[in-house]
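J.: after the sequence you'll find the predicted model.
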Amino acid sequence: MILKKIYLSWRPGKGDGRYLVGVFSRENSSGDDILFKYQADEVVKAKEKGFYNYPEFPDFDKEYRTNLKTALSLRLMPKTRADRNNYLSFWNANVNGLDWFDELGFTQGELATDTFEFLAEYPKKHNGIGINFVSSVAALSHLKLATDCVNIGDKLRFELELENKFDKSAVKIFKRNDFIGYAKRGHNLFFHKVKNDEIDIRVTNLEKNGKMNQIYFSVRVFN
């Protein structure tokens, strides 16, 4: 059990900004005692863009504590799936000791039928071992990067953008001196806990079809 907090992210559509409309918190280290509640300020902004609610959590003023795993079961890869190990490996989630809550955060719980994501606030280390997770670059649709701007295995770096008027926790991602996008909201909070020389950021996968659609990268904290 590694994760203590996962943000429920929503956006109107692909390419739009993310709103962290809710947060799941692990109440104690015993595992399954999870609390979900909405973040009122983010909900207000998201409603202006068309947000209603997360269907299984309809009441904005309620704190949800029971049957959360059942409510989120479609977001988790079934243990009977033949490709489960490959899926977990893609997300660096095939390590011992992860429970369903950790798996949800590491794999982000995306479905093709909506625009929700489950974005973990990663610790720097767990039990003295550096964290290792996978994320993807945000804002690609706005930057219109060349399809050959990065390659699998490329080393990346980050810079905090403290004067960003839309998100005070914004983090810019670079290949050398070339700006390639932002860290996702939620994941960006991790980068405020570390320095570039404490971590290794590498491109792990690319999706492109005439344009750069997605850049996945791994983050590993040095022990």
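T.: Looks like it arrived, so ask away.
J.: every contact and neighbour count from this point should use C-alpha atoms.
T.: Noted.
J.: and Ser89, which of the three is it?
T.: Three-state assignment for Ser89 (DSSP: H, G, I helix; E, B strand; the rest coil): helix.
J.: report the central residue of this structure.
T.: Nearest to the geometric centre of the chain sits Leu119, at 3.2 Å (C-alpha atoms, centre = their mean).
J.: within the helices and strands, which one has that residue?
T.: Using DSSP states H and E, Leu119 falls within strand 116-120.
J.: hmm, who's touching that strand?
T.: 3, 5-11, 104-106, 108-110, 185-187 (C-alpha atoms under 8 Å, 6 or more residues apart in numbering).
J.: mind listing which of those residues are in strands?
T.: Among the contacts of strand 116-120, the ones falling in strands (DSSP state E) are Lys5, Ile6, Tyr7, Leu8, Ser9, Trp10.
J.: any idea how far Lys37 lies from Asp114?
T.: 20 Å (C-alpha to C-alpha, to the nearest Å).
J.: this structure: strands as residue ranges?
T.: 5-10, 19-26, 34-38, 116-120, 125-126, 129-130, 132-138, 155-160, 171-175, 178-183, 199-208, 212-221.
J.: so which elements touch the last one?
T.: If contacts are counted by 3 or more C-alpha pairs under 8 Å, 6 or more residues apart in numbering; DSSP states H and E, strand 212-221 sits against strand 132-138, helix 140-143, strand 199-208.
J.: what's the answer for the first one, then?
T.: The helices and strands touching strand 5-10, judged by 3+ C-alpha pairs under 8 Å, 6+ apart, are strand 19-26, strand 116-120.
J.: coming back round to it: figure out which of the strands of the chain is closest to Leu98.
T.: strand 125-126 (11.6 Å; C-alpha to C-alpha).
J.: try this one next to it:
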Amino acid sequence: MKRVGNIFLIWRKGPGSRRIPVAIIKRNSSEGTKFKYIQENLKEAENKGFIPYTGFPDTEKVYKENVLEILSQRLVKSERNDLSSFYKFWRIDPEKKTDKYYMLAMTQGLLPIDNFEFLADFNPKKGLNFISEIAGLTRTKIESDFLEKGDILKYVLDPKNEQDKNAVKLFKDEKFLGYVKKIHSRVFHKAKGPIKVKVHHLERNGVITRAFIEILL
């Protein structure tokens, strides 16, 4: 079983808005990499302003050619001066840094110019280690000094959540912080044993504005 399963293209209107999976990216050894829109989610996204991803304009087509080449525009450039720090932050296996699918899954393809994310459906294989982020901080408004890097967080599965049956709540002590990002949360429901959740990096502005977490098996 591979650690990285399918990757979902996530779109949201803006910070604080609900994340909507709008497409799925699948890779296998015989057919390569495919990109397909998730039809049942498109209407909700389009009502909120979503337009098709550049390079994949036809929402009814299954794309089978040049998928990773198009998506590789989201990946870090090898000439970056801080490349080693970037790899360390995202817990990149140096032996896999040329694997575009792996890199997209691990770094989430985040860019400051749009509202897309690429979130992988990870499998609970021993040794799995990836970076995610606490969702919902715009609502919980956690005090800036409440969390510190290295804090170990508690988690609770939330299968009755009306918006996402794979939701996972995060807590420090008894204080509710928010949720594991959509899709990333699935690994908690698939795991047979405990998962460790550790605060990885924080951004603050009066309150905690972003909280990256490290998820380890």
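T.: Sure thing, it's come through. Please read these numbers as outputs of a predicted model, since none were measured by experiment.
J.: now what about the TM-score between them?
T.: Once superposed, the chains reach a TM-score of 0.93 (TM-score structural alignment, normalised by the length of structure 2), with 215 aligned residues with a C-alpha RMSD of 1.6 Å.
J.: sorry, back to before: ok, Lys37 and Asp114 of structure 1, which is more surrounded?
T.: Lys37 (20 against 12; other C-alpha atoms under 10 Å).
J.: quick one: the more buried one and Lys62 touch, right?
T.: Yes. Assessed by C-alpha atoms under 8 Å, Lys37 of structure 1 is found in contact with Lys62 at 6.7 Å.
J.: single out the most deeply packed of the helices and strands packed on strand 5-10 of structure 1.
T.: strand 116-120 (a mean of 25; mean count of other C-alpha atoms under 10 Å).
J.: superpose on structure 2 and give me the mean offset of that strand.
T.: Mean deviation of strand 116-120 of structure 1 relative to structure 2 after superposition (mean C-alpha distance after the TM-score superposition for structure 1): 0.3 Å.
J.: pull the distance from that strand to the chain's centre.
T.: Offset of strand 116-120 of structure 1 from its chain centre (C-alpha atoms, centre = their mean, to the nearest Å): 5 Å.
J.: again, but for stretch 207-217 of structure 2
T.: 12 Å.
J.: now do stretch 113-131 of structure 1
T.: For stretch 113-131 of structure 1, the distance to the chain centre is 6 Å (C-alpha atoms, centre = their mean).
J.: returning to what we had before: kindly reformat the helices and strands packed on strand 5-10 of structure 1 as a markdown table containing distance to Phe158 of structure 1.
T.: Supplementary listing: the helices and strands packed on strand 5-10 of structure 1 in a markdown table, determined by distance: least, C-alpha to C-alpha, whole Å:
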| stretch | distance to Phe158 of structure 1 |
| --- | --- |
| strand 19-26 | 21 |
| strand 116-120 | 18 |
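J.: for Arg202 of structure 1, find the nearest of those.
T.: strand 116-120 (18.9 Å).
J.: what angle do that closest one and strand 19-26 make?
T.: 50 degrees (axes from the mean of the first three to the mean of the last three C-alpha atoms, to 10 degrees).
J.: strand 116-120 of structure 1 to strand 5-10, inter-axis angle?
T.: 160 degrees.
J.: distance check, Lys196 of structure 2 against Gly127 of structure 2.
T.: Applying C-alpha to C-alpha to Lys196 of structure 2 and Gly127 of structure 2 gives a distance of 11 Å.
J.: who has more neighbours out of these two?
T.: Using other C-alpha under 10 Å, the more surrounded residue of Lys196 of structure 2 and Gly127 is Lys196, with 14 against 9.
J.: ok, and the closest non-adjacent residue to the residue mapped onto that one from structure 1?
T.: The equivalent of Lys196 of structure 2 in structure 1 is Asp200 (alignment by TM-score structural alignment). Take Asp200 of structure 1 and drop its neighbours on the chain: the residue closest to it by C-alpha to C-alpha, 6 or more residues apart in numbering is Arg220, 5.2 Å away.
J.: now for the corresponding residue of structure 2 for the one you found: which residues touch it?
T.: In structure 2, Arg220 of structure 1 lines up with Leu216, judged by TM-score structural alignment. Leu216 of structure 2 is in contact with Gly127, Leu128, Asn129, Phe130, Ile195, Lys196, Val197, counting by C-alpha under 8 Å, 6+ apart.
J.: same check on Phe56 of structure 2?
T.: Tyr63.
J.: now it: how far from Ile70 of structure 2?
T.: On the measure of C-alpha to C-alpha, Phe56 of structure 2 and Ile70 of structure 2 end up 9 Å apart.
J.: I'm done for today, thanks for sticking with me.
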